[in-house]
Each structure stands twice: as C-alpha cells, then as structure tokens.
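1. sequence unknown, structure follows:
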C-alpha cells in the first residue's frame, strides 16, 4: 500500500497525542490529527485507529473518539472495548450500556470496562448486578475486575459484599494474586477489619510490591494504629521496598496521630532524599503531621515553601493552630486564605468557628456566619454543627437553637453539641429534655452526649434518671470512656449515693485525677470528710498528682469536719509540694475553716496575704463566719465589699441586716433593708425539691401549688404544736424590734420554719409514701442553707 503524506501526519499526531494528551497542548495535537484523518485519500490502518481511540479515550475526548470509531470500517474487539470503557470512565453510562450490548463478542475486558466505570462513580447496585451477570454468562472475572469491585467495597465500606468477592477469589485461586490481595488488604483496612487485613498481608509480605505495603500502612493509620503503622514502615524500609506518594501520606498521618514528631521528621528527610518533596499530597500530609505534633514552625515552613497554594494544607495549618491554642494565628491564616482568593470549604470553616468559640470573639463569629450564609455553606452538616457548638460555647443558646432548628438532617454531633451547650450553660433541665428527644428521634447518643447529660443529672441531683442512663449505657454495649466513667462517679456522689459512686469508681479500667477528685469531693459533700482525706492518701499512693479542684475538695472536707490542722497542711502543700497556686476557692475554704474554728483573726490575716484582690466567694465566706461569731465590724467590711462586687445579690444585705438585728442595732438593720428595697433587690426564695415515684417535685416557702398542700400544712401545724410542747422557743433575734412577740413568732416559727420549703418537702414525701404504700424516698435536695430554726424543727 502506498503511504501518503497523511500517513506520516497521523503517525506524528499519534506521537504528539501520546505525550501531550493530558496537557494544555491537546487541542493542537487533536487538530493536527483531525486535519489528517478527514481526508478520504488515506485509508488508515486498524492498528493506528485503535491507538488513536485509546489516546483520545484516556484524554477524555470521548466524542472525538466516537467520530473516529464510526468511521472505522474494520473494528475489532479492542475497538469496542476501548469505546465501552471510554464512555464508562467518562460517566456516560447510557452510551456505554448501549455500546456494550451492541458489542459483537463480549470478552472479560468488555465486562470489566463497564463494571470499572460503575465502580468509579459509586454505582454499587449496577456494578454488582453486572458482575454476577458476567459470571452467569460464563465469563471469568479477571484480576482487574476483582480489583474494581473490591475498590468499590473499600470506598463504601461494603464489608459483606467484599467478603463474598474474597470467597470467589479463593475459589478461583486469585487469593495469591498480588494485585487482588492488595485490593483485599485495602478493603478490609477501610472496613475496620485490621486483623483480616494483616492475615492477607502476611501471605505476600515477602514481595517487593509497594502497593500492598501502602495498603496495609493506610489501614493502620486510618483507624488509629499509629505505632503498628510505624513498625510496618520500618519493616518496609528493611525489606528494601521503595516508598512512593501513596506510602508517605499514610505514615505521616500515623506520626501525627501518635504525635511522634521526631520520627515524622525522619520520614520528612526520607521524602526529600527520594524526591517526593514536591508532591502536593505529600506536602499536605507533612503540614498536617507537624501541626498535629504541635511543631507549628515546621508546619508553617513547609506551607510557605509550597509551589502552589493547597486548601487542604492550609486547613491543616488552621486546625493545628486551634488545637494548640493559637486562635489568633488560626484567624491570621484564614484571612490570608481569603486575601489570596483561595477556595474555602466545609473543612476550613469549622476550625475557624472553633477559634472564635475559644476567644469569645462574638463580633467576628457573626461576620463569618454571614460569610457562611452568603457562600451557601449553611447547607453543610459539618459547618452547621460547628455553628451550634460555637454559639453554645459563647453562651448564645438562642442562636445555637436557631442553627439547630434549621438543620434538616441532624446527626448525633448536632444533638450532642446542643445538649452539651445546655449543660455547660446551666440549663440542665433543657439538656435532659433534649437528650430524651434525641433518643425518641432515633439518634443514638455518643459518649460525649452521655457524659454531658450525666453532668446535668448531677447538678439537678435527679438520681433516678441518672440510673436509667447508666442502665441504658450498660445494656446497649455502647462502651465506656474515661469521661463517661468520671461523670457517673460525679453523678452518684452529688446525688448522695456514695455507695454506687464507689462501685462506679471501682469498676473503672483506668482512672485519672478527675476520677479520684470526684470521690474526694463526693465524700466531703456528703459529710464524710475523713473518708475524703483517706481517699486522697490512696490517690497519692498510686502516683496520681492532685490538681486545683482536688484541693478544693480536701479543704472543703476539712472545713466541714473542723480539721484545722489538716486543712493548714494541705493549703501549705499546694504551692510548696505541687506548685499549685491557691485560688479564691481555696482561700474561701480556709477562711470558712478558720471561721468555724472561731479563729477570725487568722482568717483576716489569711485574707491580707492574698496576692490578688479577694473575690465575692472569699468575702461571702468571711461574712458567714462573722455572722456566726457576731463579729460585726469585720462583717461590715465584708458586706460592703460584696455590695460593690455583686450589687444585685441579696445575700450580703440580708446577712448584714440580720447581724445588726442580733446586735440590737435596729436602725442600722432597717437602713440596710431600705437600701435593699431602693435598689430593687429582693431576697430570692429558697427552693427544695425531692424525687418520688420517678418524678421531681419542687417546693418554696409558703408554697400553695401542690395538690397535697392541705395534708402537708396540717402535718406541719401538728409538728409545730408538738415541738412547742417539748420546750422549743424560736430564735427571734433577727426579727425587727417594733413588732409584737406573737408576730415575731409567726414570722420566725410558722412562715420561716414550719412552712419552709424543706419542711414541706419532708412532709410531702411522707404523705406521698402513705398514699402509694411506698417507703419515703432516700434522696432529697435543699438549694439554700437552712436557718437555725429550720434545723431545729427537723431534728
């Protein structure tokens, strides 16, 4: 056959296409070919046409490939297979399927071409239907067919189907094929079956095929087996297996997870030596590793030396800054991203919102929220969850609720963010209600949600509900965590059930200082201060160091048990032994301890030793001590400081007025009460509540809301008569001097003692128990301290 100039043109065009088909010069090479093949003078060969088809298909020029395919008079299996695979890889399945069924002779390659396309685009049902149909038609899947479907199983976490393919591979002896084994290792690794992946890996570990090593490394690093990943990488180097752009990101991720910056730096050196330092995925992994390890300078150095701006690397840098507490640095990088017109995504914004939450920067947070709305990221679940968390942490629960209510598809993170927000902001009842709604909605709580709602139960002292959550936790097999275990111990201790608190503590597999402190504080709050000190000694014996809160519990225990010597010793040991500077809470406990011991001079001396100005907690402790020991002059100093620190708090006004009354200074007492009224300050009534028959009932002084009030008040009147007959005389020293004795008795004995919320609570429990034939409940709560009269009347 005579070859014209056009033949040479086509061959030259093929060479150009082969080199440039993925570059910006593709239009030139395609035009060069097009000018040659449109001529009718040249009858080009089948081999040359197939080459052009292959290059055009790989370059994504599927329409040009189809034009050439239609002009071909002599098509073979290669021509049909190339076009089917080309359409499938381009996502044009209508044309791919039509051409597939028109193919005269379907080989394994034909079937694999369409199956691979389905797998590439995640069409799980179509891929597996065609795979099983292929077998029914008598075609044997190849290693590439199995690799494609296993890749789909890996991406989508289809463990059961992956196991079926594994079974087929064993039957057909493909389980020894390195390519198939690599796909199986990858599939099992991504499906969290690391043991199965290890067993398969051991079968081919002697080979030098780096893909299977990379797959095993990826499985280890992806699911938190950081040290195993490092060991695997070392073995890989020992065996002489070369690392590549797929190996390095996995090992760097593992280094970041276990925060081994030294080994990560060694891997960085290996990357530079092997020439992969310019790879964008490797560089991004380096930034992420250094940021997670806290080496922000190295992370910044890698980021600044990158040839092209990569959003993933910048996101890692921002997240690393937030995790290390450098929120301002994180915002600076975010502003640089915006100034460089870089693309921000759903992973950038949550880190930025977290930094605002830590900084309490509400103004800029609202600006970013506006940006989120403007750019359409409000539809992303990840961003919405970060918004809820950010507003909740800043105390803006109304904004958090609004963001939550706008979400169509709420996940466990959405619910947990708001439950935790309610709990941290003191809205404990709302936290429990929302937790119940989450369960009803079919969203199963995670460990963070459980820990938060247990904290809410502890603050409200609703033991029954806390026990139900504990039972659900055990029954569901959710698995425990240190935070959940600590919350359980705290909940039981605060609810007065110190026995179950001990049981929860004893069942903990691991304990930290929070675990020990929870029981130390629990014993102290339940009037067992000496047990707190014994428990502290046990903690020290285990090598656990106390923290700031531990000493609050210890000093509180010493204060309420009158252990002055022990209290002094612990207070002095804080800074001298453990390097913990005493805070206002510690000084308040010590002043209370001195006050209860009648040593107000020492209390005043300790107050003068404070480096920082005493806060309201300290002055309240001193004022309470002065009231007990009738130290009016020092009490006036404490009260006046409280007037400045907490001008709207009724406590110092009432206590100072009572002190004046007890000292017979009626004019001063009346003056304080007038001052209180002129400032619009009213004494908040004390509440008591009790848990009976799976419900919580609340009471306040002279409460008339309870349906059993007639029986309750009848019982109280009966008790008042009995205690008067027994010789009880109410303390009227706090009543104003210009009232009759009978009125004073009524004020102090009947209203403030007999009908005190705590007395109502006790009588309600007895009446309720008699009605329901139950024993009186064991758990009861009083929000405010009782006065002397109320204590006496309950004995």
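-> Cool, got the structure. Note that this is a predicted model, so its numbers are computed, not measured. Numbering: from 1, shown residues only.
2. contacts, neighbours, all on C-alpha from now
-> Fine.
3. buried ones in stretch 570-584?
-> By neighbour count with 16 or more other CA atoms under 10 Å, stretch 570-584 contains the buried residues 570-571, 574, 582-584.
4. Among those, which ones are in strands?
-> Secondary structure from DSSP state E places none of the buried residues of stretch 570-584 in strands.
5. so residue 13 touches residue 29, yeah?
-> Yes. If you go by CA atoms under 8 Å, residue 13 and residue 29 touch, sitting 5.8 Å apart.
6. Could you name the helices and strands sitting against whatever helix or strand residue 549 lives in?
-> If you go by DSSP states H and E, residue 549 is part of helix 548-561. Contacting helix 548-561 under the criterion 3 or more CA pairs under 8 Å, 6 or more residues apart in numbering; DSSP states H and E are the following elements: helix 513-525, helix 529-541, helix 564-578, helix 584-596.
7. Use this one as the comparison:
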C-alpha cells in the first residue's frame, strides 16, 4: 500500500506522465496533509482513489528529496521553503542529502544570509554542504566570508578535504581581493591534493596570478595543464591582455582555434576590448567575422563589446549598425554609444542618443550622465547641460564623483559666473584629482592666477597629490612675471617627485611656460630631459620661444630635430617655422615650407595660410601674398591683418586701406592690431585726415576701444604731418596716463619740424617717467644741434653719459 502511495505521489509531481486509464491509490488524509501543511492542491482527473489507513508518517526521505527537487523551480519557491517544516516534524532534520537540498533552495530564493542560519544549525555536513555555502558567498562577492568558511573547513579533520569546486571558489575570492600570498598558499594546498591539473582549479589559478600581476606564473600553470577547456584558454587570453601582451593574446586565440576549442562570447568580448586599445580596426573586424562564422548569438555581452570596439576606432556608423541589429539593450550599451560619439567628437549625435535612450525607457546611470554632460560641454550646449544637471538631482546622483566632475568641467568652460563652478565643486564630498584639476582649470579661464595656486595648496592639504595633468593646468595659468617664480617651484617639485615621467603633459607645459617668458635656455633644458618623449607640442613651444627672442635661425633648426626623432610637423608648428622665415626675410626657406605645406596637405590649415601671407609680405613678395590670401576660403582677422601688414610695410598704403575696407564689408571683425596697421599706413602714407577718421571710428563703428599703442600711432601720424599742437592736445586728452613712448614719439616729430619749445616740454615729461632712456637725450640734443645751440646740445649729451644707459645698436637682417 505504501509503494502505491509513493507511485501516485511521483505521478502527481509530473502531470505530463499521467495515464488516465490507470487508477492510482491516494489516501484522502494524505491529500488533506499536503493541502494544509504545504498549501498544495493535488488535482487529479482520475477516479476517486481508494481510501486506506496509511498516514503521512509513512513518507520517506526519498519522497522529500523528490519534492525539494520539484520545488527548486522559481515559480515554486514558496512551497519549496515550506517543505522545511514538515521535514523537521518527520524527524529528517539530520538527513544530510535533505539538508544540502534545503540549503540550495534557501540560497536560491532567500539569499545567502538566511541560508547561513540553516548551515550554522546543521550538525551533519559534508563536502557538498561546504561547497554550496562557500560558492554562494563567492557569487555575491562576499569574498572575506567565503575565505573564512574555507579556512574553517580546513580545520575540520573529519572531512575528506575540499573538492575542485571549493578550491576554485576560494582561489577566485583571493583573486578578487588581490591576495597573492593567500592564492599561493592555496596553490600549494592544491598541489598536495593533486588538483593542479584539474581544468576548473587551473583556470582559477590562472585568474589569481594574472590579477595579481604575476603573469610568468600564470603562463607556467597554463603550460602545465593536461586538459585546457575554453575557460582556461579565455582566462589566459585575458591575463595576456591584462599584461598588455596584445600580440601574445591574439596568438593564443589562434592556437585555441587550431586546437579545436570553440571560443565563447567571453573570449570574443576580451579580444574585442583589446582591439580598442591596441589591435585596431582590422583585427576587430576579423574577430567580428569569426564571431559570425562560429554562429554566435549576438547577445548583450557581444553587442556591447562590438559597439565599444567600433567606437574606440571612431567607426560610429559600424557601431550604430551593430546597435540596431537586435532590439536587446541595456544602460551599459546605451552609455557605450554615447561615450563613443563623444570620443569621435560627434557631440550632437551623443546628445541625440541620450534623448533616444530616455524615449526607449532605459534609466541612465552615473556614467551615462557623466558622458552626456561632457558632450554638452564640448558641443557646446551649456543650457542643455544645466537641464541635465536638474535630472541628475532628481535621480539622486549628484553625489557621484564622476557626474560631479563633469558638471565642474561644464561650468568651468562655459559659465561666465565663477560661482557656478565653485558651487559644483563644493558639492563634491570627496573631490579626487580630476575634480581639483577641472576646478583649477575653471579658475585659470577666469584669469585668477593666485587662486589657482591657492587651490593647488589646498588640494595637497586635503591629501590629494597632483599629477602631470593638474600641474600642467596650474602652469598654463602662470602669465604674470611673479608667476615665473611659482613655475620654477613647480618644476622643482616635479623633479623631486618625478611626476612628469608618465606622460608629456607636464614637460610640455613647463617648456611652454618658460617659452612664454622668453626663458629659452630653461625651455630647452626641460626639453632635453624629455629625450625620446618629445612630441610636436614640445618643438612648437621651443620654436615659438626662439622666435620671440629673435633667434629665428635656431627656430628653423627644430625641423631637423623633428625629422631625426620622426615627429610629424602639424599646422601649428609649421606656422611657427613660417614666422621664423618671415623674421629672417628668408624667401628661399619660406618657399620650401610652402611646397611642403602643399604636399603634406597642411595648406588647408588657416594658421599655415596666414603664416604664408605674413612671410611673403615681410619678404617683399606682395603678389605672392595676395595669391595665398585669395586661396583662403574664409579668411579670419589674422589673414586680413597679414595682408594689410604686407601691403603697408611695402609702401602700398592705398591698397592696404582698400583691403581694410574690403575686410569691413566681409565677415571678419577688425581688432586692435588691424587699426594699428591702418594708422601706420595713414601715418607713412601722408593721410592724416583719413587716419583721424579711422581712429574715431574704432569705438563708434567697430567696438574696439583705443589703447596706448593706438594713441602713439595717432600722435606719430599728426607729428609727421606737422600738426604738432594737435598731437600735444591728443596726449593731454588721453583717457589714461601717458607713458614715455608717446612723449618720445612727439619729441621725434618736434626734431623733424624744428619745434624746440614743444620738444623741450616733451623731453622734460619723458625724463620724469624714465630718466635713464638714452633716446630722449639723443633726440633733445639733435633739436639743439639743428637750432645752432651747440652748448646746450653738448650739455645734454653729458647728462646722458651720467644718467643714461648705453643705447642699443640697431640690427637688420637685410
């Protein structure tokens, strides 16, 4: 009778095996017990079974095991947990197999915390019990607890010892915590037990050694493995990629294919990640083709890896094709697409992708917001960035440091109000090096040099040490003469800490800051320490510094250094070299650079075209300068200034003024330099009335406020025309305090026209400002000589010898 009940019970668990023609006995008391104790409804389409005098106490351990196995399905979780109580009532609580099944059910449906209580209460445990609980803690990434249980198990002398699954879980936990010593100890234990050749344990050992940076040991273990499954191959490929042995990883993949082991989605995902870093597009497309040939289903893992690979190779069209190939997507995939568009400088597409993501019902995470805010910063779309800031606050992600850093960068670049940047930075609870660097960059953009230096001090006091990028940001803000001393201090700090070793950012910034202050020797000394790490930015800064101090020939020597070190010339460096040829008036060298610009395709750079216009103008080849200028599609203010300067310096003053009128009718807006050139042309072309008219139109028609140099040009123009009194009135009505130069300019005109009275007045005012300038004494003595007053002239020269410095000799390349 009991066997008949069990048979009916087994049939009830598998309804699809019922035979409607067979009547199986089932006691009504058993039916009521299942309904009340377990909440089950056992419905049968069979005739009413016989009633017999058996009771649930006849239920065996096998029946409970069958019941637990059936209730291990997710939809039956509640009933599976309910089986625990009858098991205790029936006296099966010490049954080892039942407890192991119950432990698995608790882990699956109630979590490892609740399962741990059952484990602690169990008095009868075997290797399966320990393996189940240790694996559970490992899966939820509670590695410390899993390792604690593993050590506790080793102390139990009654057990046979860990199996391959326990060893694998323990080693994986040690790998996740980067505990190399513990991993080596477990490895020794594995060797003693003879599990080293096991594929599961071998893969785990590969993982721990590779994650701890011991790639040689990982290679030795892989070579000693008798059997290598796809997990072992993938783990070793991942280890080689981690060691940046890209070629070795690809070679190992090919060996795996030749050996007949089929790759998995994780194998392809690892290799595709390496393509974005090293292999490039060609290998990435080959792997994509292999993926299709192996018949891999394009799941989210592979889809994200392919999109990431194409994005890093700046092939966003291909990335979009993969993205649209299936409907599956998650926040990681969308974020990869947004970041890919930003890296490819397709900022509007990145913003559009973010909007599509919201329409698709995918909730952005912190990385998504960080990427789209960066896109808004680069687009630029500052107002949209502010709107996304509101969404960040609503999502409760304003405390995330990556999002906060993107917000600081946004406001630092585009907000006119410095308080926006300060508030965004102040909202970060624990700012990191990126936060501080973005904040200091914002201060530098507002010209707050001293505050940038104070922020650097505060950053170090907060325990955050600067890196090369933060130091380069501080150095870029050093523009005043006082800041040169701070730049030297930072240079000393960089030498002591060797912070500039990893990359070129700090070294190039030092070269640039020394170049800006004309410290050519210091700039070259820094460049010399960089040796093989010099790049085009290094040489551009050096050439610019040499040009500033007039060492144009040495600036052109940089071309030979760049050629020796295989550093390619770009548009900015070529513009510096053209400036050097212009300073030398070296037409031959300039034409050679012109030919190079055409062959290399750099002539399309506006900076190169502007440099050619300036070079030909200063070399006297005005027609060639016109031809280069005419080839510029959209000339900017620098282009027009170069043309006007070339015409004016070659005495073609009317054409220079005509070019200015053409410029005013075009899109380019004149600046202060443009008006200096126009006033120069009017002054030397004998057109004082036109010059006064242009001077008066600066502020009224073009919004350019006259500066000290413009007043000097105006005084020079009026003085050359003999309108000395008008020039003197101009000096008196200047909106700022006149300097010695403007007085000397009028003094020169007084000598030219023989006005001794006004000349003496100008000389006296100039000497009050700079009594050591020899030019003032020379001009005044010349006036006395022309007036026939030799005694006063000699007395003036005697005063010059007593007070003034020696006058520098004039130099001319011609």
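-> Yes, it's here. What you see is a predicted model; the values in this text were computed from it and never measured.
8. Let's have the helices and strands packed on helix 548-561 of structure 1 in a markdown table, adding distance to residue 345 of structure 1.
-> Shown next, in a markdown table, are those (distance: least, CA to CA, whole Å):
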| stretch | distance to residue 345 of structure 1 |
| --- | --- |
| helix 513-525 | 38 |
| helix 529-541 | 47 |
| helix 564-578 | 46 |
| helix 584-596 | 44 |
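9. looking at those helices, which is closest to residue 453 of structure 1?
-> Proximity to residue 453 of structure 1 (CA to CA) singles out helix 513-525 among those, at 16.5 Å.
10. Where does that closest one end up in structure 2?
-> Aligned by TM-score structural alignment, helix 513-525 of structure 1 falls on residues 637-649 of structure 2.
11. equivalent range in structure 2 for the helix holding residue 549 of structure 1?
-> Helix 548-561 of structure 1 covers residues 672-685 of structure 2 once aligned (TM-score structural alignment).
12. and if you look at stretch 713-733 of structure 1?
-> Taking TM-score structural alignment, stretch 713-733 of structure 1 hits no residues over in structure 2.
13. one step back: check how far the match of helix 513-525 of structure 1 sits from its aligned residues in structure 1, on average.
-> Stretch 637-649 of structure 2, aligned to structure 1 and superposed, deviates on average by 2.0 Å (mean CA distance after the TM-score superposition for structure 1).
14. And residue 398 of structure 2, what's its match in structure 1?
-> With TM-score structural alignment as the criterion, residue 398 of structure 2 matches residue 277.
15. again, but for residue 184 of structure 2
-> So, by TM-score structural alignment, residue 184 of structure 2 is matched to residue 63.
16. Measure how buried its match is and give me the count.
-> By other CA atoms under 10 Å, the residues close to residue 63 of structure 1 number 13.
17. in stretch 681-691 of structure 1, what counts as buried?
-> By 16+ other CA under 10 Å, the buried positions in stretch 681-691 of structure 1 come out as 681, 686-691.
18. So which of these sit within strands?
-> Using DSSP E, the buried residues of stretch 681-691 of structure 1 in strands are 687-691.
19. Go through those residues and name the one nearest residue 469 of structure 1.
-> Nearest to residue 469 of structure 1 among those, counting by CA to CA, is residue 691 at 16.2 Å.
20. hang on, that closest one packs against residue 697?
-> Yes. Applying CA under 8 Å, one finds residue 691 of structure 1 in contact with residue 697, separated by 6.4 Å.
21. which residues touch the residue nearest the centre of structure 2?
-> Nearest to the mean C-alpha position of structure 2, counting by CA atoms, centre = their mean, stands residue 343 at 8.8 Å. Each residue near residue 343 of structure 2 by CA atoms under 8 Å, 6 or more residues apart in numbering is listed here: 311-312, 314.
22. May I see the residues you listed arranged in CSV, with secondary structure, neighbour count and distance to residue 625 of structure 2 as well?
-> Below are these laid out as CSV (DSSP: H, G, I helix; E, B strand; the rest coil; neighbours: other CA atoms under 10 Å; distance: CA to CA, whole Å):
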residue, secondary structure, neighbour count, distance to residue 625 of structure 2
311, helix, 25, 43
312, helix, 23, 42
314, coil, 20, 38
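23. circling back to that earlier point, could you point out the helix or strand that follows the helix or strand harbouring the match of residue 184 of structure 2?
-> Here residue 63 of structure 1, judged by DSSP H and E, is contained in helix 62-71. Per DSSP H and E, the first helix or strand lying C-terminal to helix 62-71 of structure 1 is helix 77-89.
24. quick one: the next helix or strand after that next one aligns where in structure 2?
-> In the C-terminal direction, the helix or strand that comes right after helix 77-89 of structure 1 (DSSP H and E) is helix 93-102. Aligning helix 93-102 of structure 1 against structure 2 (TM-score structural alignment) gives residues 215-224.
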